[in-house]
Each structure stands twice: as C-alpha cells, then as structure tokens.
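K.L.:
What shape does this take:
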Amino acid sequence: MPEGIILKGIGGFYYIETRQGIIECKARGKFRKKEMIPLVGDRVEIEIADHDNTKGIIEKIMLRKNVLVRPPVANVQQIVIVASVCLPAPNLLLLDKLITVAESRELDIIICLNKIDLDDRDEYLKLVEIYQSAGYHVICTSSRTLQGINDLRNALQRKISVFAGASGVGKSSLLNTVDNRFELQTGEISKKIDRGKHTTRHVELLELNEESYVVDTPGFTSFELMEMDIKADDLEYLFREYQNYHSMCKFRGCTHTSEPGCVVIEAVNEGKISRSRYDNYVQFYNQLKDIRDWHK
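P.N.:
I've put the predicted structure just below:
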C-alpha cells in the first residue's frame, strides 16, 4: 500500500505526496468515528482508486511524533521563530513565549532575526548576544540583501520546520527567498498601526527538497501560555540559561521570582542572564501561578 505525507487539506480533501506523485484523497469514515482528523504532516498509507491513479483514500495514519495545535500540524521537528528587528520593532515578549512553547514541545529551535538591512545602527546585535548566550541558534537575515539566506536554507535540510512569528515580520518573504518556487503571498506593513496584514490563509507543507519541508503559518500577535498546558513549576526548565542554577538557590523550590538567596536573580543582577528574558519569565510565571491557584 503506497505511503506518503499530507501536504495540505482543504474542504475534506487531502493532498498527499507519494512516490507516484501527488494523490488527492479523502479519509475513511473510521477516522471520523474515532474523532481523529488527518493533519498536515501526517505520514499515511493510502489506497489509490482503480479508475483514477490521481485519487485515493487514506487508510492508515502512522503514529505521530507530536502534534501542534496552533498551527494544526503533525510531526514537526523544528521551529523557526522569526522576529523583525525593524518595521515592526522586535516583540520580545512574543518571541520568548514562542521559545517557551517550543521548549515544552521539545522542538529544535532557530531564532531568525529578519530585516537586518533596515537596522542602520546594528542594534540587532544586542539581541544576537542575548539569545546566543541563552543557548540558541540565531540566524540574521535580509530578504533584500540575501544576507543569512544560505545559513537559513542549510538549517532547514532534512527536517519538517514550522515558521512562526507575528504578522509583518517577513516569514513569507523569507520562504520565497529560500525557494522562489513557493510564491507565497506577502503583505505590506500598515504605517498607521505598524503591523502586517495577515497573508497566509491555510496551513500547507511546502517541499524544499527530499525530506525537507517547511510550514508557513498565519502570523499572530498574542496567545496565552495556559493554552499550551504549561505549568508554573515547570517554567524554569524551559529557560535554557537557568540550567546551571537549578540546585544552587538557598531555598528548595525557589521560583526565581523574589526569594532571597536566589542565584538566578543574582545572575541577572550581574549581567549573566538577560534582564529582558528574566522579566518575561517572571511575567509568565505569575500568569501560570494564578491559573494554578485558581484551580486549587
């Protein structure tokens, strides 16, 4: 039975890449009875129609490695979090939220600082220092000058990668530059509100080359960590720069928010940990703690 991967799903039809080409399929009713909806990124087995070798039926959905809810996609291995350094200004709160969610899902993480050609003062280098020091792979890019595009293209090889970030940061433009076959629609930045228009309409797996796929997702500007089922007590383990400090605080169970003798707070005050990252951590912790206390 032929196997393939779901590239996109529209109106109950699923477009599956196989060795025989792209096959348009519907799903067996048994999946609906099990309340299991095929997702983009699913590896599936299909039965090709006798009368038309371009159409078929999904017979089996292979075991998923993971599932993301937003966007709805399966088997993602890597997230590329795109933040523009200018127009719009970098949203570090959203960036750290996305990193936290990616860490909780155990995804490989790339931070892409885009539109560096617009930063005349090279202020973006401060962000590079913050996130590289925290332990992340940072790639600086410009779709106009092509700086960093080869580095980004190489980082996408032999993985399913999802692109995420606010509207207007240049995700679709970057993907078009990485591979001009994509021809994704891009939007202009609204000068009035300094935000991008939503340009991506649906989730689709785009093939870069064999075994290399990317997902361009609708941009968004806010979401809540409680949607991701992250607990306050787990938050410190989702900030890489805290790893060397977990057992060094004066009090057991230190939340690293206000306790005396907290080595994380000391590291922040000494400039060893980014102040902006720490402030966002405290904000996230308080949000998640309130949810935990409400459920008690």
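K.L.:
from here on, contacts and neighbour counts on C-alpha atoms
P.N.:
OK.
K.L.:
Secondary structure element for the most centrally placed residue in the chain, which one?
P.N.:
By Cα atoms, centre = their mean, the chain has its centre lying nearest to Ile79, at 3.8 Å. According to DSSP states H and E, Ile79 maps onto strand 78-84.
K.L.:
how about the helices in the stretch 51-200 of the chain?
P.N.:
Taking DSSP state H, counting those that start in this stretch as the criterion, the stretch 51-200 of the chain carries its helices at 92-104, 124-133, 149-155, 171-178.
K.L.:
now for those, which one comes closest to Ile273?
P.N.:
The closest of the helices of the stretch 51-200 of the chain to Ile273 is helix 124-133. By Cα to Cα, the value is 8.1 Å.
K.L.:
what sits against the residue nearest to the centre of the chain?
P.N.:
102, 107-110, 161-164 (Cα atoms under 8 Å, 6 or more residues apart in numbering).
K.L.:
Pipe these into JSON lines and attach neighbour count per row.
P.N.:
Output for the contacts of Ile79, formatted as JSON lines (neighbours: other Cα atoms under 10 Å):
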{"residue": "Ala102", "neighbour count": "19"}
{"residue": "Leu107", "neighbour count": "17"}
{"residue": "Asp108", "neighbour count": "17"}
{"residue": "Ile109", "neighbour count": "20"}
{"residue": "Ile110", "neighbour count": "21"}
{"residue": "Ser161", "neighbour count": "26"}
{"residue": "Val162", "neighbour count": "23"}
{"residue": "Phe163", "neighbour count": "22"}
{"residue": "Ala164", "neighbour count": "25"}
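K.L.:
one more to line up against the first:
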Amino acid sequence: MLQKNGKIIKGYGSSYFVKSEGKIYTCSVKGKMRIANSDQHNPVAIGDNVIFEPEANSNSGVISEVLPRRSRLSRPANYYTDKEQVIVSNIDQIVAVVSLTKPKFKSGILDRILTVAEREEIEAVICLNKFDLAEKEEADFWLELYSSIGYKTILTSAVSGKGVEELANSLKDKVSTVIGQSGVGKSSLLNCVEPNLNLKTKDVSDYNEKGRHTTVHSEFFELSFGGFIADTPGIREFGLWGIDKENLRDCFKEFQEFGADCKFSNCKHITEPKCKVLEALENDKIQQLRYDSYLNIFDSL
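P.N.:
The predicted structure follows:
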C-alpha cells in the first residue's frame, strides 16, 4: 500500500484535510488508531504530521499514523472530561485574544490559557482586543500587569488598526494558534493581519454580551509574510488538561522566581510557613489579582 507523509491543516467532523506535496487530501482515521488511543477524544488534530494511505486516482485517503508531536494545546473533551482533546499540535506559540469590553474582560479564562502555555512550554502572546471601545486607564492596567509578568502583551483593535503591525511581526515565520472566547474578535483581528483570509465575523449580542461562534472548525492558514496561523472555534470556558494541584504552582510564571526558596519543596503557596511566594505577595512583588486567580484555579482542580 502506497504511503505518504503530510500535515493536517483542517479538521471538520470526522474528516481531516491533509496537505502533502502541494495537494490536499480528505482523509478519515483508521479504526485501529481510535482503539489504540482510547484515552483521547480525537487521535489526530490539526498541526499533526501524519502518514496516510491515499486512494488510487482520488483526493481521499486514510490516516494510519501520527508522528511524534513537539508541542500540543489540549483540554478535557466536552462531555468526556476524562479524555484528552488535542486542539492543535506542533505550534511555536499561543496567541490568547481577550476583549477589553463586549464581551467583558475575564482574566480568569486568560490565566487558564496561560497556565496551559506554561505547562507545555509554549510561548504565549496576549492580545488585549477592542481597544477602541475600552477605557484607556483599564487597558493600560491590564497591559502593565501581564507585561510585568513577562508576557508579550499587545493592545489591538480591528477597527482602528492599533497593534495589528506589532501582532503581524509576532506571527512572522512562526507556527501560531489563536484562542479566545467567542466574540472577542479573533477572526476580525486575523482579517486585519492577513486580509486575504476573509474569515467570517459576527457581532456580540447586546443582550448578554456573549459572542456567537463564527469559527466552527479548526484550520491552519499560511501567512503571506511568513508563518502559519491556526484559527480555532471560540470557547465559553477553558478546562485544564495535565494540570493538577501538585503542578499548578509551576504554571504561574511569576511564582517561579520565589517558589524555589520556599521552606518546603512541595509548597503549594497557600498556608505553608516560610512560603516565599506569600512573602512576595505581601511585598507587592506578585499581583493580588493573579494570586486570586491561582486560588480559583486550584480550588477547581
């Protein structure tokens, strides 16, 4: 049986679009792969490098093997929370898009995305979007908070064009994925970065300020100035995979500087004596908002 190497660039239902030697094949997944990977909701994901068997005289094929992943972004599967759902793989960075308003800014979801980036050792870029609708004082507050931690943070607006060039420079020659709540303006922002994408957009509901899904499947796009970007469906909430009460402390970037000097090597930075993270919090070296977010996530695990 003839076999080819390719990369999954789009997933739609149980079909996966594999690019190989400049050609796109619509592929299914071999049943034995699903059995062998029963702990995963989906044995393959966009970004995967795969081996597939093309059908003769056809643009169809069957995926038989996923090659080792160098990185992945995962969360618990919907309705099957004991199974891993890989959203995208083999990426260099995560672009977390949050809106400063409409829908209301939620640092909790952003912090969850950042913990996953730290867990997987993937670079994270934060876009504080809809700057044109926000209060400048609030925008500057969040910009300073996340920049001070060490995250590249950009104020952006698809309406005014603010931050678009800076975002494009961050995407250049990298493999990135964009993630955020429904309605935060991911697709509009990507259309500004790469107008030829023509991604569908929708307004946020004025009634409940909730976004409506416009991206209904995950897909990789090649950028004309170099690099690739994966657009993913908007999220309502972001469950954590591979993170528990024992390793959460390692997923908050600003804790790492102080945590190594705690009295106890397994210190969770909550009530333990001689905790250097708590000391740093008292001395305003760690933001109270971020620490509160840590506690909220800890309690949810």
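K.L.:
Which residue of structure 2 sits opposite Thr177 of structure 1 in the alignment?
P.N.:
Using TM-score structural alignment as the criterion, Thr177 of structure 1 maps onto Cys192 of structure 2.
K.L.:
Run through the residues that contact that match.
P.N.:
Residues near Cys192 of structure 2 by Cα under 8 Å, 6+ apart: 158, 161, 164.
K.L.:
go on, Ala117 of structure 2?
P.N.:
So Ala117 of structure 2 contacts 73, 94, 123-124 (Cα under 8 Å, 6+ apart).
K.L.:
gap between the aligned partner of it in structure 1 and Leu174 of structure 1?
P.N.:
In structure 1, the residue matched to Ala117 of structure 2 (TM-score structural alignment) is Ala102. Using Cα to Cα, to the nearest Å, Ala102 of structure 1 is found at 20 Å from Leu174 of structure 1.
K.L.:
what's the angle between the one helix or strand Asp293 of structure 1 maps to and helix 92-104?
P.N.:
Applying DSSP H and E as the criterion places Asp293 of structure 1 in helix 275-295. With axes from the mean of the first three to the mean of the last three Cα atoms, to 10 degrees as the basis, helix 275-295 of structure 1 and helix 92-104 are set at 70 degrees to each other.
K.L.:
residues of helix 275-295 of structure 1 that come out buried?
P.N.:
Across helix 275-295 of structure 1, burial judged by 16 or more other Cα atoms under 10 Å covers 275, 277-278, 280-282, 284-285, 287-288.
K.L.:
measure the spatially closest residue to Glu65 of structure 2 that is not a sequence neighbour to Arg69 of structure 2 for me?
P.N.:
Residue nearest to Glu65 of structure 2 in three dimensions, not counting chain neighbours: Ile51, with 5.1 Å by Cα to Cα, 6 or more residues apart in numbering. With the distance defined as Cα to Cα, Ile51 of structure 2 ends up 13 Å from Arg69 of structure 2.
K.L.:
between these two, which one's more packed in?
P.N.:
Remark: of Ile51 of structure 2 and Arg69, Ile51 carries more neighbours, 19 against 12, as counted by other Cα atoms under 10 Å.
K.L.:
my guess is Glu219 of structure 2 contacts Ala230, does it?
P.N.:
Yes - counting by Cα atoms under 8 Å, Glu219 of structure 2 touches Ala230, with 5.4 Å between them.
K.L.:
what ranges do the strands span in the stretch 151-300 of structure 2?
P.N.:
Applying DSSP state E, counting those that start in this stretch to the stretch 151-300 of structure 2 gives strands spanning 152-155, 175-179, 219-222, 228-231.
K.L.:
counterpart of Asp244 of structure 2 in structure 1?
P.N.:
Checking TM-score structural alignment: Asp244 of structure 2 goes with Lys231.
K.L.:
What of Gly161 of structure 2?
P.N.:
Match for Gly161 of structure 2 (TM-score structural alignment): Leu146.
K.L.:
So that match versus Lys171 of structure 1, what's the distance?
P.N.:
Per Cα to Cα, Leu146 of structure 1 is found 14 Å from Lys171 of structure 1.
K.L.:
Kindly report the same for Val203 of structure 1.
P.N.:
Distance of Val203 of structure 1 to Lys171 of structure 1, given as Cα to Cα: 13 Å.
K.L.:
quick one: the strand holding Ile79 of structure 1 to structure 2 mean distance?
P.N.:
Comparison of strand 78-84 of structure 1 with structure 2 after fitting gives an average deviation of 0.9 Å (mean Cα distance after the TM-score superposition for structure 1).
K.L.:
corresponding residues in structure 2 for that strand?
P.N.:
Counting by TM-score structural alignment, strand 78-84 of structure 1 pairs with residues 93-99 of structure 2.
K.L.:
Okay, buried residues for the matching stretch please.
P.N.:
So stretch 93-99 of structure 2, judged by 16+ other Cα under 10 Å, has buried residues 93-99.
K.L.:
repeat for stretch 165-179 of structure 2
P.N.:
167-168, 170-179.
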